[in-house]
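[1] here is a sequence with its predicted model. Questions after.
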Amino acid sequence: MIPFLDLKKINAPFEQEFKNKFDSFLEKGWYVLGEEVQLFEAEYAQYCGTRHCVGTANGLDALRLIFEGCKILEQLQEGDEVLVASNTYIATIIAIKQADLIPVLVEASLLTYNFDFEDLERKITPNTKVILPTHLYGKLTDMERINAFAKAYNLLVITDCAQSHGAKDINGNRSGSLADASAHSFYPTKNLGALGDAGAITTDNEALAQVVKKYRNYGFKERYVAEYAGVNSRLDEIQAAFLRIKLKQLDIQNRRRREIAMKYLSKIHNEHMILPQLNKEENHVWHLFVIRSVYRDQLQTHLQNKGIGTNIHYPVPPHKQEALSEYNMQSFSVCEQLYKEVLSIPLSPALSDVDVEDIITALNSFRC
């Protein structure tokens, strides 16, 4: 059996370091917003190529805190519109709503799975203040085009980098450094995954960094003295320690992901499947390898019978979710097509070459 994702196997190479770090953590007796968080924030900012990193409890909070910080800095106000992908993970949209902003859903491109730029421009209104692209599946969206569009309409650019840790643009700039601010999730399944919930904000904006650093901790400007009515969304000290260990290996693990993806792209040959497109190797870190098939359900059953785990990212589009009922009557034909066809196959640094060949053989043997 080849599981879709084996987190224990992924984390196995780090176990002894984790144990040593946990012993040190217990010995110090400092459990919240200590040295490990400060060190991770400095190291991750340097890795991404930004001046600042602020740790948060999770990726959703990272997005929400960016919005709240921009409101405090009077860059946004309640009721402003945010252009967001119709096929993103629902948390991206929830964060917008929690900040009392209005999500405006944009159709997806059938080629890139990111924004359809023609629909993006159609959705602009006088109330539009933010473009929020998600680097879906680990592939950077066209940030040069996004930033040019934002400049033309005087919009903020905030990116959801939950799936794109380490990806680089054509100029070698990393995901997390290509916008006014970026939100990161370190949920255990991510390329840089914690052993629990964790997130971060990266930005070059000094004022925004200082505001969200206070806002994540009840709005305190000093102990027990609150400047803002903030929240409790602090990166755990122990998760920061574990992330520091794994960050050192992130590029190596991303290279292994690319090796596997290249094998899939060159060796999977089946007329019943559409493989993802690759424009530039470094701009994709293959958080997920997502194929499409009009026979998706039969294909998933076929792979299950071959002992290969799969997943669907995602089975229900945001605009069809009960939680977002105000969007239920909207139609996004490309987005809806994707949700009927997408299937994620195993791709992780823990896969062996034999595993990869077995997956390829199983895919190539599928017949409708």
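    Perfect, I can see it now.
[2] going forward, measure contacts and count neighbours with C-alpha atoms only.
    Noted.
[3] now do the contacts for the residue most central in space within the chain.
    The residue at the geometric middle of the chain, judged as the C-alpha nearest the mean C-alpha position with C-alpha atoms, centre = their mean, is Ala162 (1.7 Å). Contacts for Ala162 were tallied using C-alpha atoms under 8 Å, 6 or more residues apart in numbering; they are Gly59, Thr134, His135, Ala183, His184, Ser185, Phe186, Lys190.
[4] where do the strands sit along the stretch 151-300 of the chain?
    Along the stretch 151-300 of the chain, the stretches classed as strands by DSSP state E, counting those that start in this stretch are 156-160, 181-185, 199-203, 220-222, 225-226, 289-292.
[5] pull the residues that contact the last one.
    It refers to strand 289-292. Defining contact as C-alpha under 8 Å, 6+ apart, one finds that strand 289-292 is touched by 137, 261, 273-276, 338, 341-347.
[6] hmm, back to that, Lys9: which of the strands of the stretch 151-300 of the chain is closest?
    Closest of the strands of the stretch 151-300 of the chain to Lys9 is strand 289-292, at 18.7 Å (criterion: C-alpha to C-alpha).
[7] structure two is appended below for comparative analysis:
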Amino acid sequence: MTTLVWDYKQEYENEREDILDAVDTVFRSGQLVFGPSVQGFEEEYAAYHGMRHCVSNDNGTNAIVLGLRAIGVKPGDEVITVSNTAAPTVIAIDQIGAIPVFVDINPDDYLMNTDLVEAAITERTTCIVPVHLYGQCVNLEPLKALAAKHNLTIFEDCAQSHGAKQNGVLAGTTGKAAAFSFYPTKVLGAYGDGGATITNDDEVAGNLRRLRYYGMEKQYYVVETPGHNSRLDAVHAEILRRKLTRFDGYLAARRQVAARYYEALADTDLVLPKITEGNDHVYYLYVVRHPKREQILERLLGYDIQLNVSYRWPCHTMTGFAKLGYEKGSLPVTEQLADEIFSLPMYASLDEGTQDKVISALREVLRTL
């Protein structure tokens, strides 16, 4: 059997009875759209973060699209973010007519280099989108200072950082609002697509609720502001409610997997993930680095191990974003890392035997490069 970077089947076996009960609960409720499961999840997810509002929707991309619209980002506004991210971060900015502006990343934690942000601010800049990538947080303190100085809004992309903390503060609770994805691979994942935006701002929350439901609020078919059809299915909401009760266990299991990697690979020439001071890493991905990545990945296939690269193609190099005008070499750290990083298997239900298979094969490949 091929070893993959992520697999949900063991988790499903472990939780099958509860997952099927969640599905049955929704199907018997008579409310497949919105209803008590969606409301319950929103209240519980907001409470987990100590926030006033959680507005769920159909996927993490729309959580950003609706979130940016809800906080007032308009067509033509510039939004500062990074190119080393999943393309949906940038797609969402582009989709509302705003202009993505990229800054480079740190060479050690692969997160936004906040020292470069102020130089990227222009009179058209209205928002900063820090991407809390791979499971740990961008340094938000300098961004808060810049936002106050230049009258900007911080919108956090937390698709990969459920439960991560910086100096004890949960990801998603510092900016004006924050977007989460519940795609199945995520630290908190549904059994299909899902997303949500959290905020303490009542007006933003109201905007979000209208935008996800065609722009309606008080009466069906009465559109107040043209919006989207972007609702979280009740069955996924109910599954997420159940999984939220086990969430701390998922985090502990991921950290245990990471600890075994650190111990087993410390004496190799792989560059292992660095935890930035003050961060509590949740290891959505366990990203390592090596200049001979392609040789390593190719040879691991011989051991029936298939690994991923997040991300092989930085957004500024994609033809879809050529209109932004970034030339090769414009983000040197991002581009170098794109040639060297890859991810080891990482999920809460990863068993030690499978992990040992990966470690053993990787050590052998590295030894014989």
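    Now that the structure is in, tell me what you want to look at. All of these numbers come straight from a predicted model, not from anything done at the bench.
[8] let me see the TM-score of these two.
    Structural agreement between the two chains, given as a TM-score (TM-score structural alignment, normalised by the length of the first structure), stands at 0.95; 363 aligned residues with a C-alpha RMSD of 1.5 Å.
[9] re earlier: need the strands of the stretch 151-300 of the first structure in TSV (columns: distance to Lys28 of the first structure and mean neighbour count).
    As requested, these are arranged in TSV below (distance: least, C-alpha to C-alpha, whole Å; neighbours: other C-alpha atoms under 10 Å):
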stretch	distance to Lys28 of the first structure	mean neighbour count
strand 156-160	34	25
strand 181-185	27	29
strand 199-203	23	30
strand 220-222	23	15
strand 225-226	26	12
strand 289-292	41	20
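[10] so which residue of the second structure lies furthest out from the middle?
    When distances to the mean C-alpha position of the second structure are computed (C-alpha atoms, centre = their mean), the maximum falls on Thr368, with 35.0 Å.
[11] once aligned to the second structure, how far is the lengthiest helix in the first structure on average?
    The single longest helix within the first structure, with elements called by DSSP state H, is helix 250-267. The superposed helix 250-267 of the first structure is, by mean C-alpha distance after the TM-score superposition for the first structure, a mean 1.2 Å from where its aligned residues fall in the second structure.
[12] distance from the chain centre to that helix, please.
    18 Å (C-alpha atoms, centre = their mean, to the nearest Å).
[13] so which bit of the second structure is it matched to?
    Mapped onto the second structure using TM-score structural alignment, helix 250-267 of the first structure covers residues 247-264.
[14] again with stretch 101-113 of the first structure
    Counting by TM-score structural alignment, stretch 101-113 of the first structure lines up with residues 98-110 of the second structure.
[15] same deal with stretch 205-213 of the first structure?
    Taking TM-score structural alignment, stretch 205-213 of the first structure hits residues 201-209 over in the second structure.
[16] buried residues of that stretch, list them for me.
    Within stretch 201-209 of the second structure, the residues scored as buried using 16 or more other C-alpha atoms under 10 Å are Val204, Ala205, Asn207, Leu208, Arg209.
[17] same question for stretch 187-200 of the first structure.
    For stretch 187-200 of the first structure, a neighbour-count test (16+ other C-alpha under 10 Å) marks 187-195, 197-200 as buried.
[18] do you know how far the corresponding residue of the second structure for Leu303 of the first structure is from Gln306 of the second structure?
    With TM-score structural alignment as the matching criterion, the partner of Leu303 of the first structure in the second structure is Leu300. Per C-alpha to C-alpha, to the nearest Å, Leu300 of the second structure is found 7 Å from Gln306 of the second structure.
[19] now swap in Phe41 of the second structure and tell me
    From Phe41 of the second structure over to Gln306 of the second structure the distance is 35 Å, taken as C-alpha to C-alpha.
[20] more neighbours: which of the two?
    Counted by other C-alpha atoms under 10 Å, Phe41 of the second structure and Gln306 do not tie: Phe41 has more neighbours, with 23 against 20.
[21] can you show me the helices along the stretch 251-368 of the first structure?
    When assigned using DSSP state H, counting those that start in this stretch, the helices of the stretch 251-368 of the first structure occupy the ranges 296-305, 333-341, 353-364.
[22] tell me which of the ones you listed sits most buried.
    Per-residue neighbour counts averaged over each of those give the maximum for helix 333-341, namely a mean of 18 (mean count of other C-alpha atoms under 10 Å).
[23] mean per-residue distance, it versus the second structure.
    Between helix 333-341 of the first structure and the corresponding residues of the second structure, superposition yields a mean separation of 0.8 Å, by mean C-alpha distance after the TM-score superposition for the first structure.
[24] can you list the neighbours in contact with that helix?
    If you take C-alpha under 8 Å, 6+ apart as the criterion, helix 333-341 of the first structure is touched by 86-87, 107-110, 292-296, 313-317.
[25] what angle do that helix and helix 296-305 make?
    30 degrees (axes from the mean of the first three to the mean of the last three C-alpha atoms, to 10 degrees).
[26] how far out from the middle of the chain is helix 333-341 of the first structure?
    When distances are taken as C-alpha atoms, centre = their mean, helix 333-341 of the first structure is centred 20 Å away from the chain's centroid.
[27] one more: stretch 56-63 of the second structure?
    Averaged C-alpha coordinates place stretch 56-63 of the second structure at 12 Å from its chain's average position (C-alpha atoms, centre = their mean).
[28] hmm, Ala98 of the second structure is touching Gly72, no?
    No: applying C-alpha atoms under 8 Å, one finds Ala98 of the second structure not in contact with Gly72, separated by 11.0 Å.
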